[in-house]
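Trainee: Sequence and predicted model, in that order:
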Amino acid sequence: MLYGLLKYVLLGPLLRLLWPTRVTGADNIPEHGGAILASNHLAVADSFFMPVRVKRRVTFPAKREYFTGRGFKGLLKKWFFTGVGQIPIDRSGGSAAQAALDTAIRLLREGHLLGIYPEGTRSPDGRLYKGKTGVARIALEAGVPVIPVAMIGTDKVNPIGSKMWRPRRLEIRFGEPLDFSRYEGLSGDRFVERSITDEIMYALMELSGQEYVDIYAARAKELMAAEEAGVRPQVPSQPSGAEADRVPQTKVG
């Protein structure tokens, strides 16, 4: 009920009025059943503009801190993020990472639409970065299609570090569903999961027109910060361990 109130009565109409958005390919989203909406990630605003333009409810697992604040402000934040379809996820450790995957898989098996940002964090410069293989693991375990989603212009509405959203026309492109049923039973195979993830990222590159960079966005941010500080970046140049590659970003921000 709260989700419907925000989407159809409060937040949705306001976003539609102030930020006219061209939507293409919306008919690629199934009317029923679970599916992953795998999107590029340019701004915090992505998680608000995209669900408003989808007829069905879209769920984005979000970091638990959004739901545990104290006082009136904390209560208001919890109410808001619950109302826009977020669910809390504890991502503080290894078991928490698995919990995030398990929650995503459960939601999909229950027939929900799940929003995921395979890059793991917002792009620091508008380019498209290497995807984490968690999106592949989730798709294989849940047995659902992956629909690539390209957000165009949200980084101009909501630049990194900005507190006010700026008026601008936007575009959202929903690509054709990607079917990975040919890999059924191969969940956990890191080569298969990397191949699937790369296929998703290629579809996003084609759909968005972004330049692709074959490193993780988090690493790119580290390199940029080191350059600004005049510090030589440390090796390794990529995150190590299965968890660093496996868990995609599903939060707002």
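Mentor: That came through, no problem. Numbering: from 1, shown residues only.
Trainee: CA atoms for contacts and neighbours, from now on please.
Mentor: OK.
Trainee: quick one: contacts for Gly175?
Mentor: The neighbours of Gly175, taking Cα atoms under 8 Å, 6 or more residues apart in numbering as the test, are Gly25, Asn28, Ile147, Pro148, Val149, Ala150, Ala203, Leu207.
Trainee: Those residues in strands, which ones?
Mentor: The members of those that map onto strands under DSSP state E are Ile147, Pro148, Val149, Ala150.
Trainee: Let me have those residues in JSON lines, extended by distance to Leu11 and neighbour count.
Mentor: Output for the ones in strands among the contacts of Gly175, formatted as JSON lines (distance: Cα to Cα, whole Å; neighbours: other Cα atoms under 10 Å):
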{"residue": "Ile147", "distance to Leu11": "24", "neighbour count": "24"}
{"residue": "Pro148", "distance to Leu11": "24", "neighbour count": "27"}
{"residue": "Val149", "distance to Leu11": "21", "neighbour count": "27"}
{"residue": "Ala150", "distance to Leu11": "21", "neighbour count": "28"}
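Trainee: put this beside the first:
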Amino acid sequence: MFYWLMKNLIAGPLLRGIFRPWVVGLDNVPASGAVILASNHLSFIDSIFLPIVVDRHVSFLAKSDYFTRRGLKGWATRAFMNATGQLPIDRSGGKASEASLNTGLAVLARGEILGIYPEGTRSPDGKLYRGRTGVARMILEAGVPVVPVAMVDTAEIMPIGRRIPRVGRIGIIIGEPLDFSRFEGMEGDRFILRSVTDEIMYALHALGSQEYVDVYASTVKEKRAALADPASTPPVAVPSQSAPAAPEARPAR
């Protein structure tokens, strides 16, 4: 109920009036049934504006740190995350990854919309990075369609490190659903998981204007942190940049 009030009567109308988001392809989001919205990730506000423009309830998996902060600021952050449909997950890996998978599957089992960022973290520089295969496993286990979404200019409005967003206009481009039913029962095959993930990243690259880099965004962040630390070992060079291979270009299995 609180989510509905925030989205439809309080925060939603206010944010739409201030930032005037433009949307292309909204009719590509199914009117009912479980579906995954797979989006690029440029800014913290991606998880706010995408649910605002979609008529249905959208749940995003958010890092658990947002829900465990202390003090008044921590309470406000936690309340905001709950009000906007965010679900806490532990990104430490291992058993935590399994729990995160189950959290997402529970949302889909209820026939709802789950928002996912295949890159796993925000882009450090506005480029599109290699997708994590966890999203592919969730897709195949749930047997649901995937709708690619390109967020536009959200990093200009609220870049990493900025606490208050600038006033400006953002865009959202929603692509046609992707069907991976041909891989049913193959969620244990790592090559299939990579193929599915790459197809999603190809769709995201085709929707937007981001430059693609075939490394993980988290790796780039780690290398930048190492550069900032004089005692650390200098990072190796980032591999050459190219768009993810088109699905039809992959060798048949």
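Mentor: Received, thanks. This structure is a prediction, so every number in the text was calculated from the model and none was measured.
Trainee: What segments of the stretch 51-200 of the second structure are strands?
Mentor: Ranges of strands within the stretch 51-200 of the second structure are 58-63, 86-89, 113-116, 128-129, 146-152, 171-174, based on DSSP state E, counting those that start in this stretch.
Trainee: Please identify the deepest-packed of the ones you listed.
Mentor: Mean neighbours per residue, mean count of other Cα atoms under 10 Å, is largest over the strands of the stretch 51-200 of the second structure for strand 128-129, with a mean of 29.
Trainee: JSON lines for the strands of the stretch 51-200 of the second structure, including distance to Glu98 of the second structure?
Mentor: Listed next are these as JSON lines, based on distance: least, Cα to Cα, whole Å:
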{"stretch": "strand 58-63", "distance to Glu98 of the second structure": "13"}
{"stretch": "strand 86-89", "distance to Glu98 of the second structure": "10"}
{"stretch": "strand 113-116", "distance to Glu98 of the second structure": "15"}
{"stretch": "strand 128-129", "distance to Glu98 of the second structure": "23"}
{"stretch": "strand 146-152", "distance to Glu98 of the second structure": "20"}
{"stretch": "strand 171-174", "distance to Glu98 of the second structure": "29"}
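Trainee: closest one to Leu105 of the second structure among those strands?
Mentor: Closest to Leu105 of the second structure of the strands of the stretch 51-200 of the second structure is strand 113-116 (Cα to Cα; 8.8 Å).
Trainee: Average offset of that closest one relative to the first structure?
Mentor: Superposing on the first structure places strand 113-116 of the second structure at an average distance of 0.4 Å from its equivalents, by mean Cα distance after the TM-score superposition for the first structure.
Trainee: What lies in contact with that strand?
Mentor: 33-39, 56-61, 104, 107-108, 135.
Trainee: can you check stretch 145-156 of the second structure too?
Mentor: 28-29, 34-43, 45-46, 126, 139, 166, 169-180, 200, 203-204, 207-208.
Trainee: Onto which residues of the first structure does stretch 177-184 of the second structure map?
Mentor: Aligned using TM-score structural alignment, stretch 177-184 of the second structure spans residues 177-184 in the first structure.
Trainee: just to revisit the earlier point, emit the ChimeraX select command for whichever of the contacts of stretch 145-156 of the second structure are buried.
Mentor: Here is the ChimeraX command that selects the buried residues among the contacts of stretch 145-156 of the second structure (16 or more other Cα atoms under 10 Å):
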select :29,34,35,36,37,38,39,40,41,42,43,45,46,126,139,169,170,171,172,173,174,175,176,177,178,180,200,203,204,207,208
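Trainee: ok, now which ones touch the nearest residue to Phe48 of the first structure once chain neighbours are set aside?
Mentor: Excluding its sequence neighbours, the residue lying closest to Phe48 of the first structure (Cα to Cα, 6 or more residues apart in numbering) is Val84, at 7.6 Å. By Cα under 8 Å, 6+ apart, Val84 of the first structure lies in contact with Tyr3, Leu6, Lys7, Phe48.
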